[in-house]
Structures are given as structure tokens and as C-alpha cells.
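J.: task: produce atomic coordinates for the following.
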Amino acid sequence: MKLSLALLAACSDALIAPPAPKPTKTQLRAVAAPQDSYKITLLPGDGIGPEITTATVKALVAAGKTKGVTFDFDEQLLGGCAIDKEGTPWPDKTLKSCQAADSILMAAIGGPKWDGNPRELRPETGLLAMRQQLGLFANLRPAKAIPQLLDASSLKREVVEGVDIMVVRELCGDVYFGKPAGIYTDDAGVRWGQNNMIYSEPEIERIARVAMDVAQKRQGRCCSIDKANVLDVSQLWKDVVIRVHGECGQGVELSHMYVDNAAMQLVRWPKQFDTIVCGNIFGDILSDEASMLVGSLGMLPSASLPSEGPGVFEPIHGSAPDIAGTDAANPLAMILSAAMMCQYDLLQPDLAKLLEDAVEAVLDAGYRTRDIVNEGNADETLVGCKEMGDLVAAKVAELAA
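T.: The predicted structure is shown next:
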């Protein structure tokens, strides 16, 4: 596609913001009352996804049995596996299953197999479409130091011990969705790549309200991340966050930090943070950085929530195709994601706590997957993905007895 620079500039100048989302009156969306049975859409995805999904389902079913709660699982395709079987990363029947579900439990997608595909046939395109079509605007990513794994962190014990951070990331806007976007060739044959960092006031307002609500339920401190010294969109972000804080942030201490400084402070003094709120691209980077404070991406869950309807719960790690099929994957992040699902979507806090306690007890007993084992420590036992899932399921039953 050829596009002159003059026309490209005109398109940018005339850019119309995407339709503004309807502001929500409450910070976190209301969900139905607890039930005895739930419809769960499973999205195992690619790479290690099917392995950690199997382990997680076993632990979740075991937890449900202790409270008389059952799950009706509907497994669907998303990502690379969907491209291979359906010719699209986000099939219509997957969308319909998700819309009809009480909640959605996802593993991981992607891999080098599809990296050379055109943009519309890449696994990540399906993920972005899912977020947009299901309205998953609020991504919650906890980074909490696990006492049993402090030595697995690349930072000193005294730096990470006691770290407990919640990253609240806006998920439906920013450069990932801003238009126009693409790669263009000018009249001189020079290629240009363009993406637009864009936010509307209502988009910022709704994620800021979530952040204030989360901070009020935690330690009452919220740090908003921006780059307002050079970016107009960040100045709007900062202005709106300040306004929302004044409207509904009672009891919350609000601070602001440039994203480059935040990246440094996360490794310098992470315990200064409680709740962090940020846009899509800044949150993508900072939440992955925060995850390494606890030693492994394989330990961290996440929740992606809409204003209404089912949320999506997934580990923040990738599909790790290099270890797929070797039983070396760590299923604990996905099991903890299932715990978040019980907490936020299913209104089953007892099940959430049971899964979390079971994971902690298994770690206390010294069981480790390859990514978190401390070789040479005689108190630790290396186990595979399947056995780790079995251990957690067994511990769930033991704790509930």
C-alpha cells in the first residue's frame, strides 16, 4: 500500500477517537450471586497451555467438590491452534462460548511457528480481538513475594521480602488499538511504521475508578504512571486520574511517576508501591518487570475484567513452546488464576482461598518445578507439571478435610 507522507499526516491530524465507553457508576462491575454450578470456557491455547490447563482443572474440580460446587467446562480454540484448525485466531464459536460462560479460564497462546504470518493471522491478534469484543478493559496483575521463593528472585532477599503490588492496567486502548496504524510506503519508496497512542477521557476515567477501588481495599496508596512531560496523551491521563481521585478516592494517597523512573524504582525499592495504575503499553512492560520480583513468571496470575459479563483469568507467562510436551511447565500461575476467577467472577472466596492455601502448602513441602527449583537444596524436590497439579489437588482435599 502506498501512502504519501502528506496524506499520512493529514490522517493523523484528522484522527477521530474511538467510540467512548459508557462510564460505569461503580468501580468494579456487579456479578451474579454465588451458584452451585458454573459454565467455564477453557482456552488452553498453544505450547504448554494444554498441560497447565489439565493440571489446573484437576485442582479446581477438587476445590469445588469440597463445597458442593461443580463446573461445566467448554474447551475452545484461541491463538495459534485456532489458526491451524479454523483459519482464524479468534473463531466465532469461541466468542459465542465466552459470551455464554460464567467465566473464562485461559492458558497461553503464540509461538515462533506463527511469527511470520500476516498480522491478521497471528495468535496475538485473536487475543486483542477477545479483549475488545468482551470489553476486558481492566487487567489486574498481582506481584506478591512468596516467602518460600524469595531466593528464586534475581534481587536480594531484603529488597523483595514483603513486596505486595497490584498493577491495574488499562487493556482496551493505547497504541495497541489506536488508529490509523500500519506500515506504509511513501512516494520515494521509504517504509514507515505508525501506531497511535490514544485515550479518551471516559476510557481513563473507568480504569482510574477501578484503581481507586482496588487501592481502598489494599494499603490505600495508588501510583499513576505516565510520561506527561513529553506526551499529550499522558497529560490527559494524569489530569483525569487526579479528577477521579478527588471524586471517589477517599482514603487513597495518590502519587504520580514517569514510566522510566517507575521501571527503575521497581527494582530499586519495590516495597514503596501498593497499587499501580497505568495505560496499556506501560502496564504491559511494568507488570512483566514486577513479576520477576517474585522469581518466576510461572507464579503470577492475572484477571481481565469487563464492566459486565465474564472475565478472563490467565497466567501472565507465555506459551513456552520450547518445553511443551516435556512435563516441565509450572502450572501454579494458572491455578492461582483459577483462584482469582473464584474470587472475582464466581463469588466463591472460600474456593479462592483454598486454592491459594494449597499452593502455599505444596511449596512449603518443598516441591518445585524446574523454573523455581534451587538446585543443590536438599530440602527441595523437583516435580513435573502433572505431578504439581496432582499435589495441589490432593492438598486441597487434605486442607478441606
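J.: okay, CA-based contacts and neighbour counts for the rest of this
T.: Noted.
J.: ranges for the strands of the stretch 201-350 of the chain?
T.: 221-226, 253-258, 275-278, 301-305, 312-315 (DSSP state E, counting those that start in this stretch).
J.: export those strands to a markdown table and tack on distance to residue 9?
T.: Output for those, formatted as a markdown table (distance: least, C-alpha to C-alpha, whole Å):
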| stretch | distance to residue 9 |
| --- | --- |
| strand 221-226 | 25 |
| strand 253-258 | 28 |
| strand 275-278 | 28 |
| strand 301-305 | 35 |
| strand 312-315 | 37 |
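J.: tell me the buried residues in stretch 76-89?
T.: Applying a neighbour-count criterion of 16 or more other C-alpha atoms under 10 Å, one finds 76-83, 88-89 buried in stretch 76-89.
J.: and this one, so I can compare the two:
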Amino acid sequence: MATFRILVTPGDGIGPEVMEEALKVLGRVQQRFGHEFVYDEETIGGAAIDRYGVALRPETIAKAKASDAVLFGAVGGPKWDDPRASVRPEDAILGMRKQLGLFANLRPVRVAPELIGESTLKPEVLQGVDMVVIRELTGGLYFGKPKRRWENAEGRQAVDTLRYSEREVARVCHVAFQLARQRRKKVTSVDKANVLRTGQLWREVATEVGKQYPDVELEHILVDACAMYLVRRPASFDVIVTENMFGDILTDEAAMLAGSMGMMPSASLGRRRKDGTGIGLYEPIHGSAPDIAGQGKANPLAMILSAAMMLRLSLGLDREAKAVEDAVDAVIREGLRTPDIAGPGAKVVDTRTMGSAVAERI
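T.: This is a model prediction of the structure:
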């Protein structure tokens, strides 16, 4: 029996609700496949600010580093929504990624045939959509210095610095090409090389890395064009790789292809072992959704699918991951819907019912 240590950080808003369902599903995986998942739980985000005065404690980082993987719920909410505050809930996710050396965020986008009708796009546009967007996590505007606000005679001022190094660009591009080799062998590198010096560096390095993968097609697209193509011809993409802020924006746009952010998992990865596994942080991209917290309306499928990514990418449990993904597909085929993906006449269920349905089908 294999034993794995997992750090659980439910966070704020709907984070605890969807986390409960993911753990329910993982409990079923333990029973069926004979593994042991040992959990540590830590308070993060706004809840940690209220309790400890900081969004992320050093003790939490220490537990994360001692774990095989981190399951992350969501952070934030109106209570802590002051952009000028010295401590913010988002410090938890940014700090965790940085301290664990996680530099590549993988966000798969696959449109279930049964949900095509729930999208605002024409069905023919969504046929065959199956892509992964890889967002660089450690550079760019989120971390570049100087970063500050001030006031002078001309009024309020602010600056953020967009900075990238060759090393940062190269390592995330390698992840993209290696993943593309396992898929349809096409990488789309997204930049703003016609305006930004960092975009020019990005394009140069992506091209150099691409030469090491002659079996993979490489195309370069400007970010504004990519935003258009995501709604015009999304099925043409296989693996998209881009910098931090562009990736943040484009993946939220891509989430609408699947009908809801409630269907979108993600994995943040760092250096990998020879067997392809390694520490990772797994979270749904939907955020804390405080407007529906505690109402049983949250869709747990993105959190459950994030747990499936954890099984595969950090724990090396491919068969178990596939079982979870197949269970999610099954409940969708059977017509179960949370409010965010429910069309007219759909069988609407609450968060717990959806989680239990997935667990029962493993």
C-alpha cells in the first residue's frame, strides 16, 4: 500500500465546500486502489489574516515542502478587498508558488460534448476543443521590481515592472514542448513582441527551445490575436505557452469555452523527477466566489479534476487519475448539473450531491 502526504489548504469563500468534495472523492480512490493519503490542513488567505495577521505562515510553507502535493481551495473576498492593504489573501497563492519553486501553471481546457449547448459560442466552434494553456508563474508584472505607489505634485502614481530572464522563459517553454510531444505536437507561443522588449526576448528564446524539438510544430501569436482566436477557432490550439499576466487573462477567457470556470482545474509545477513526478500545487481556477459561499451552489468538479491532476502529476497514479476523470464524465453524461452549467430543464444538484455522485462512480 502506497502512502502519500498531502497538504490541504481550503482557504476562503467556496474553497472549503469544494475541497470537502475533492477529499470525498480521494477517499473513494483510497478504498478502491488501496492507497493511504495522509492529510495536513492549514489555514490560508483571508482566514489566515484574521487568525494570524498574515495570509501564509512559514509553518504552512514548511508543511508544504514536506508533502508530496498541495491541494489549494481559493482565497479572497470583500472583507479583505483593499488594494492598498499591506497584507492580502492573494499573498498565500503567490507566496506558495514562489517558495515551492513552482514556475509552470497548467490549465487544461476540454469541452464536454454534453456541455457544448451551455456555452455562449456556436456549437460548431467548440467541436474538438482540447488544449492546455501553460502560464509562466514566477516572472513578469506580478513579481518584477520596482513595484510601488506614491503621490507627487502631479497626483497619484504607480509602477509595476515587467521583467523576464532567458532562464525563466526557456524552462517553461521546455515544459510546453515536452507536453506537446504527448499530445498533438503543436505549441503556440503567445507574446507581445511588436511592442514589448520582454515579448521580443520571449519569442527569441521560444524559437531557440523549439529547435530542440524538431518533431513539434511551433507558431508565434501576439496576445491580442490569441484572444480573438480563442473564440473564433479554439480547436486549432494544442498547447499554448505564455507569460504570467497574459496567461492569467487568457485562461479565464478559455474557461468560457468549457461553459464555466467551475469546470476548470489547474496544476502549478516545478522541477520534475526522472519519473515525471514532483511537488505541485493543485487548485480550481474559479476563485473564492463569495457571493455563493455557503449556499450549496458551488461546482466542485474543477476541484475534483484538480485532485485528479495531482494523482497523475505528483503522485504518479495515472490509473487512479483516469478513474476520477471518467467518473466526472459519467455524471455529466447522466445529466447532473450544478447551477453554473445548468441549461433549461436540467437536473440541478447541490455541491455535496455532485461530489457524492462522482465518488460513487469510481
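J.: where does the TM-score land?
T.: Once superposed, chain against chain, the TM-score is 0.97 (TM-score structural alignment, normalised by the length of the second structure); 357 aligned residues with a C-alpha RMSD of 1.1 Å.
J.: which bit of the second structure covers the longest strand seen in the first structure?
T.: Using DSSP state E, we find that the single longest strand of the first structure is strand 37-45. Under TM-score structural alignment, strand 37-45 of the first structure corresponds to residues 3-11 of the second structure.
J.: check the mean deviation of that stretch from the first structure.
T.: When the first structure is superposed, stretch 3-11 of the second structure averages 0.6 Å from its matched positions, counting by mean C-alpha distance after the TM-score superposition for the first structure.
J.: got the contact list for that stretch?
T.: 16, 19, 35-47, 63-64, 66-75, 315 (C-alpha atoms under 8 Å, 6 or more residues apart in numbering).
J.: figure out how far it is from the centre of its chain.
T.: 17 Å (C-alpha atoms, centre = their mean, to the nearest Å).
J.: same question, stretch 112-122 of the first structure
T.: What separates the centre of stretch 112-122 of the first structure from the centre of its chain is 22 Å, taken as C-alpha atoms, centre = their mean.
J.: contacts for that stretch, please.
T.: 79-80, 83, 87-89, 110, 123, 125.
J.: with stretch 237-252 of the second structure instead?
T.: Applying C-alpha under 8 Å, 6+ apart, the external contacts of stretch 237-252 of the second structure come out as 107, 129-142, 172-173, 176, 179-180, 183-191, 223, 227, 261, 285.
J.: show me how to select, in ChimeraX, the buried members of those residues.
T.: To isolate the buried members of the contacts of stretch 237-252 of the second structure in ChimeraX, using 16+ other C-alpha under 10 Å:
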select :107,129,130,131,132,133,134,135,136,137,138,139,140,141,142,172,173,176,179,180,185,186,187,188,189,190,191,223,227,261,285
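J.: which bit of the second structure covers stretch 281-298 of the first structure?
T.: Taking TM-score structural alignment, stretch 281-298 of the first structure hits residues 245-262 over in the second structure.
J.: for the second structure, longest helix please?
T.: Of all the segments of type helix in the second structure, defined by DSSP state H, the longest one is helix 15-33.
J.: who touches the very next helix or strand once past that helix?
T.: Sequence-wise, the next helix or strand downstream of helix 15-33 of the second structure (DSSP states H and E) is strand 36-41. The contact list for strand 36-41 of the second structure, computed with C-alpha under 8 Å, 6+ apart, reads 1-10, 30, 63.
J.: run the chain-centre distance for strand 36-41 of the second structure.
T.: Worked out by C-alpha atoms, centre = their mean, strand 36-41 of the second structure lies 21 Å from the chain centre.
J.: got it, and stretch 30-40 of the second structure?
T.: Per C-alpha atoms, centre = their mean, the displacement of stretch 30-40 of the second structure from the mean C-alpha position of its chain is 23 Å.
J.: would you map the helices across the stretch 201-350 of the second structure?
T.: Ranges of helices within the stretch 201-350 of the second structure are 223-232, 244-255, 301-313, 318-333, based on DSSP state H, counting those that start in this stretch.
J.: go on, the stretch 51-200 of the first structure?
T.: Secondary structure of the stretch 51-200 of the first structure (DSSP H, counting those that start in this stretch): helices at 80-86, 92-100, 123-133, 157-160.
J.: tabulate those in a markdown table, adding columns for distance to residue 283 of the first structure.
T.: Output for these, formatted as a markdown table (distance: least, C-alpha to C-alpha, whole Å):
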| stretch | distance to residue 283 of the first structure |
| --- | --- |
| helix 80-86 | 24 |
| helix 92-100 | 25 |
| helix 123-133 | 15 |
| helix 157-160 | 20 |
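J.: closest to residue 234 of the first structure out of those?
T.: Between residue 234 of the first structure and those, the shortest gap by C-alpha to C-alpha is with helix 123-133, which sits at 21.7 Å.
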